[in-house]
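Participant: my questions are about this predicted structure, shown below with the sequence.
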Amino acid sequence: MTSTLKKLLLGEQGLLVIFAIALVLVSVFVPNFLSTRNVIGLLQAVVTVGLVACSMMLCLATRDFDLSVGSTVAFTGMMAVMVTNATGSIPLGILGAIAAGAAVGMVNGIIIAKIGINALITTLATMQLVRGFGLIISDGRAVGVKEPAFYNIALSNVFGIPTPIIVLAVAFLVFGIVLNRTVFGRNTLAIGGNPDAARLAGVKVVRTRVTIFAIQGVMAAIAGVLLASRITSGQPNAATGLELSAISACVLGGVSLAGGRATMTGVMVGVMILGIAENVMNLLNIQAFYQYVVRGVILLFAVLLDNLRTSSGIRR
C-alpha cells in the first residue's frame, strides 16, 4: 500500500468515504432505513453518545479519558428529576444536574491532573462511586417525574426537528469551533502532543486538563437531562456502557488514544457509524446478545485503526 493511499484510507477523507459507502449499502439493503420516522429515531438515539463524545474528544486529545460518564449521565438525570420534583421548577432541576455533573468532572480533573493519579484508576473509582450514590438516593428504583412539562424537554421541536437533535447539532458546532478556532483548542492538542513542551511554552497544563474534565461533567449532565426527559424518569442504571461507546466513536473518528490528534468532523462520523450499526441491527431484529458482539468488534476495529494511524504517522 503506497503512502498516499494509506493516508487516504486512514485519514479523515477515508473515514468519510467508508461512511458514505456504508450509508448507501444500508439504504439499499435495509428496509425502511431512509424513512423519515427511522432517520429521526436514529438521530435521537445518538444524542446521548454524541453529546458525551464531544467532550470525550477533548479528554482523549490530552491523553486522558473518563470512564465515569455513563454513571454521571444516570446520576445527573436523576438529580434533574429529583430537584424538579422537590422545587416544582424545571430550570432549577436542570441547573442542579449541571452542577452535579460539573462537580464530578472537577473531582476527576483535580485528582488526575493536580494530584497525578492515573485516569484509569480515578475514573473507574468515580464510575462506581457515582453509580452507587445514584442507587442510594433512589433506593435502587426509578424516580418518576411529577412535573409533566419536564417531558417537553425531549418531546418539543423547532420547525419539526426534535429539540435534542438541535442540542446535539449545536454541541457539534461549538466543540468544532473550540477545537479548531480557539487558543483553548490549540492548547488541548499541544498538551496531548507533548505535555512537557506545552508547559514550557506557557500552557497551563493542569488548569486546562481540570477544565476539560469539568466540561465533560457538564456535557454528561446535559445528556442526562435529555435522557431522563426522553425515558420519563430518572433511572439509576441508565447509560451503562456509555463510556465505551463514546470512546469508540471518538477513536473511530480519528481521535488518537496517544493524544494530540482530534477532529470534530471525524467524531461526528464515528457517532453516526455507531448509531447506524445499532439502528440496522434493530431494524433487522438481531437479538441483543449479538449486538454486544458487534459493539465489541467495532471497538476493536477502532483501536486497530488508531494503531495504524499512529504507526503511519498520520496526524490529521
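Facilitator: That came in fine, so what should we check first?
Participant: C-alpha from now on. contacts and neighbour counts both.
Facilitator: Fine.
Participant: could I get the full set of strands for the stretch 151-300 of the chain?
Facilitator: Using DSSP state E, counting those that start in this stretch, the strands of the stretch 151-300 of the chain run over 157-158, 161-162, 233-234.
Participant: tally of neighbours for residue 46?
Facilitator: 21 (other CA atoms under 10 Å).
Participant: I'd say it and residue 271 touch.
Facilitator: Yes. Counting by CA atoms under 8 Å, residue 46 touches residue 271, with 6.9 Å between them.
Participant: which one, of the strands of the stretch 151-300 of the chain, ends up nearest to residue 10?
Facilitator: Across the strands of the stretch 151-300 of the chain, residue 10 has its closest neighbour in strand 161-162 (33.6 Å, CA to CA).
Participant: ok, back up a step: among the strands of the stretch 151-300 of the chain, which is the most enclosed?
Facilitator: strand 233-234 (a mean of 26; mean count of other CA atoms under 10 Å).
Participant: list the helices and strands that one packs on?
Facilitator: helix 69-87, strand 143-144 (3 or more CA pairs under 8 Å, 6 or more residues apart in numbering; DSSP states H and E).
Participant: which one of these lies closest to residue 185?
Facilitator: Of the helices and strands packed on strand 233-234, the one closest to residue 185 (CA to CA) turns out to be helix 69-87, at 21.2 Å.
Participant: buried residues in whichever helix or strand comes after the closest one?
Facilitator: Remark: after helix 69-87, the chain's next helix or strand is helix 90-109, criterion DSSP states H and E. Within helix 90-109, the residues scored as buried using 16 or more other CA atoms under 10 Å are 90, 93-109.
Participant: in stretch 51-64, what's buried?
Facilitator: Buried-residue list, stretch 51-64, by 16+ other CA under 10 Å: 51-64.
Participant: this is the other structure I want to compare:
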Amino acid sequence: MVLLLIIAISFFGVLRGDVFLNPINIQNMMVASPEIGVLAVAMALAMLTGGIDLSLVAIANFTAITVSTVYSAVAANDPSQAEALAPLIILLGILVGVAGGAVNAFLISTVGIAPILATLATMQMYNGIAIVWTGGSTLYGAPEVLSALGTSTVATIPMLFIVFVLIAVLVGAMLSKTPFGKSIMLQGANVVAAKYSGIRSASVLYGTYLTTGLLGSFAGLLILARNPTASADYGASYVLLVIVIAVLGGTNPAGGYATVTGVVLATLVLQVVQSGFTSLRLSAYEYAIAQGVILIAVMVFDQVRIKRWRRKVPDTQTRAVAVADHAPADERA
C-alpha cells in the first residue's frame, strides 16, 4: 500500500503537478478522506469476523439527519440554547448509530441471519426511515462545534484528518492489544477453535456490530462537520467503495485477518487516485474503472505471493496449516 501510494502521488504529480500538488488540493484530499476512511475501518471490523455490514452508510446518514434535525428544531426557538445543548445532541446522534448496530447484532447473532442479508435489510430500513423523516429533502444546520471541527487545522493539517487518524489508532490498538480484539480475529479465523477457546461467539458478534454502528455514527458526524447538511441519499456509492478499500487494505473477506494501517493507506491511495483523475478532468466512470483495476491488481499480487510462499514450505503439515489460514471461514471450520 505504501508503494501504491508513492506511485500514485508521483504519477499524478508528474502529469499535473501544478494542480495535484497544490497545497489547497492536498488539504482537500485530507478533508475528503476521513468519512470514507472511518466507514472502511468499520467495514474491515465486520469482515474480520467473517461477516459484512452493508448498513454503515445508512447509519452514518441517520446519525447526521438526527443531529441536524434536533439542532435545527432547538435553534429555531433559541440559537444559544441549541449551542449549549450541542454535546447532548451529538451524543443522541451517536446513540442512534449504536442502536442501528444493535439491531444488526440482534439479527445476526441472536436470530442467526447471515450478515449480508441482515445488514442489507437494515440498510433498506434505515434508508426508508430517513427518506420518510426528511421527505427526501436535504436538511441544513449543524452545531457550531462540528462546523468548527470541519474548518479548523493544526499546522495546516485539517482536524478532520487528525480525528480520522486518532480513530484508526484506537481501533488498531483495540484489535492488537485487547482480549476483545483477539476474540474478533479468532472468531473470523476459525469458529470451532474460538468455541473451544472459551470465546462466546454471540458476545463477539454483538460487540463487533455495536462497534461498527458506533464508527458509523462517527462517520455521520464527520460528514456533518465537513458540510453542515444531511440527506438520506448522501454517499450512495460509498457502500461498494468502503468494501473495496477494506479488501484493498489487506482485509480477508472470509475473516480472520485485517490491518487498520492497511485500510488507512488504501483510503489514501483511492483518494489520491480520485483527486488525480479530477485534476486530469477524467470522469467518475473512469475513476470507477481505476478502482476495479487497482483492486484486481492487488488481489492477483497477493495470490501470487501466497502461492510462492506455499511452495517454499517443505513440510506437508505446515503447508496444510498455511492453506487453512487462507481458506474461507466455512472450510476452516
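Facilitator: That came through, no problem. Fair warning: this is a prediction, and the values are worked out from it, not measured in the lab.
Participant: what's the TM-score here?
Facilitator: Here the superposed chains carry a TM-score of 0.88, computed using TM-score structural alignment, normalised by the length of the first structure; 302 aligned residues with a CA RMSD of 2.2 Å.
Participant: sorry, back to before: now for the buried residues of stretch 51-64 of the first structure: which two are most distant?
Facilitator: 51 and 63 (19.5 Å).
Participant: quick one: the helices in the stretch 101-250 of the second structure?
Facilitator: 115-134, 144-151, 159-177, 179-189, 191-196, 201-226, 238-248 (DSSP state H, counting those that start in this stretch).
Participant: most tightly packed of these?
Facilitator: The highest mean neighbour count among the helices of the stretch 101-250 of the second structure, using mean count of other CA under 10 Å, belongs to helix 201-226: a mean of 25.
Participant: matching residues in the first structure for that helix?
Facilitator: Using TM-score structural alignment, helix 201-226 of the second structure corresponds to residues 205-230 of the first structure.
Participant: how much does the matching stretch stray from the second structure?
Facilitator: Compared with the second structure after fitting, stretch 205-230 of the first structure has a mean deviation of 1.2 Å; criterion: mean CA distance after the TM-score superposition for the first structure.
Participant: map residue 177 of the second structure across to the first structure for me.
Facilitator: Using TM-score structural alignment, residue 177 of the second structure pairs with residue 181 in the first structure.
Participant: for the nearest residue to residue 176 of the first structure once chain neighbours are set aside, give me its contacts.
Facilitator: Leaving aside its chain neighbours, residue 176 of the first structure sits nearest to residue 264 (5.1 Å; criterion: CA to CA, 6 or more residues apart in numbering). Residues in contact with residue 264 of the first structure (CA atoms under 8 Å, 6 or more residues apart in numbering) are 54, 172, 175-176, 179.
Participant: which of these are conserved in the second structure?
Facilitator: Compared against the second structure with both residues aligned by TM-score structural alignment, their matches' CA atoms under 8 Å, these retain 54, 172, 175-176.
Participant: residue 226 of the first structure versus residue 238 of the first structure, what's the distance?
Facilitator: 12 Å (CA to CA, to the nearest Å).
Participant: now residue 107 of the first structure
Facilitator: 23 Å.
Participant: quick one: neighbours of residue 9 of the second structure, just the number.
Facilitator: For residue 9 of the second structure, using other CA under 10 Å, the count is 18.
Participant: nearest spatial neighbour of it, chain-adjacent residues omitted?
Facilitator: Nearest to residue 9 of the second structure is residue 272, by CA to CA, 6+ apart, at 6.7 Å.
Participant: that neighbour maps to what in the first structure?
Facilitator: Using TM-score structural alignment, residue 272 of the second structure pairs with residue 276 in the first structure.
Participant: how far away is that match from residue 220 of the first structure?
Facilitator: 22 Å.
Participant: hmm, back to that, in CSV: the contacts of residue 264 of the first structure, plus distance to residue 285 of the first structure.
Facilitator: Shown next, in CSV, are the contacts of residue 264 of the first structure (distance: CA to CA, whole Å):
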residue, distance to residue 285 of the first structure
54, 30
172, 31
175, 35
176, 35
179, 39
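Participant: which ones are touching the counterpart of residue 241 of the second structure in the first structure?
Facilitator: Mapped onto the first structure by TM-score structural alignment, residue 241 of the second structure lines up with residue 245. Each residue near residue 245 of the first structure by CA under 8 Å, 6+ apart is listed here: 49, 274.
Participant: neighbours around residue 318 of the second structure, how many?
Facilitator: 12.
Participant: my bad, should have said residue 312 of the second structure
Facilitator: With other CA under 10 Å as criterion, residue 312 of the second structure counts 9.
Participant: measure the residue nearest to residue 106 of the first structure when sequence neighbours are not counted to residue 175 of the first structure for me?
Facilitator: Once flanking residues are discounted, residue 106 of the first structure sits nearest to residue 214: 4.9 Å by CA to CA, 6+ apart. According to CA to CA, residue 214 of the first structure and residue 175 of the first structure sit 14 Å apart.
Participant: check residue 282 of the first structure too.
Facilitator: For residue 282 of the first structure, the distance to residue 175 of the first structure - CA to CA - is 30 Å.
Participant: likewise for residue 301 of the first structure?
Facilitator: Residue 301 of the first structure is 25 Å from residue 175 of the first structure, by CA to CA.
Participant: repeat that for residue 257 of the first structure.
Facilitator: From residue 257 of the first structure to residue 175 of the first structure the distance is 19 Å (CA to CA).
Participant: what do you get for residue 239 of the first structure?
Facilitator: 22 Å.
Participant: ok, residue 162 of the first structure - contacts?
Facilitator: 44, 154-156.
Participant: mind checking what it lines up with in the second structure?
Facilitator: Under TM-score structural alignment, residue 162 of the first structure pairs with residue 158 in the second structure.
Participant: residue 251 of the first structure against residue 306, yeah?
Facilitator: Yes. Using CA under 8 Å, residue 251 of the first structure is in contact with residue 306, at 6.5 Å.
Participant: which neighbours do these two share?
Facilitator: With CA under 8 Å, 6+ apart as the test, residue 251 of the first structure and residue 306 both reach residue 257.
Participant: which ones are touching residue 36 of the second structure?
Facilitator: Counting by CA under 8 Å, 6+ apart, residue 36 of the second structure has contacts 219, 238, 242, 267.
Participant: name the helices or strands packed onto the helix with the most length in the second structure?
Facilitator: Taking DSSP state H as the assignment, the helix of the second structure that covers the most residues is helix 284-312. Here helix 284-312 of the second structure touches helix 238-248, helix 260-279, helix 316-325, going by 3+ CA pairs under 8 Å, 6+ apart.
Participant: reformat these into CSV and put distance to residue 25 of the second structure next to each item.
Facilitator: Putting those into CSV (distance: least, CA to CA, whole Å) gives the following:
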stretch, distance to residue 25 of the second structure
helix 238-248, 21
helix 260-279, 8
helix 316-325, 42
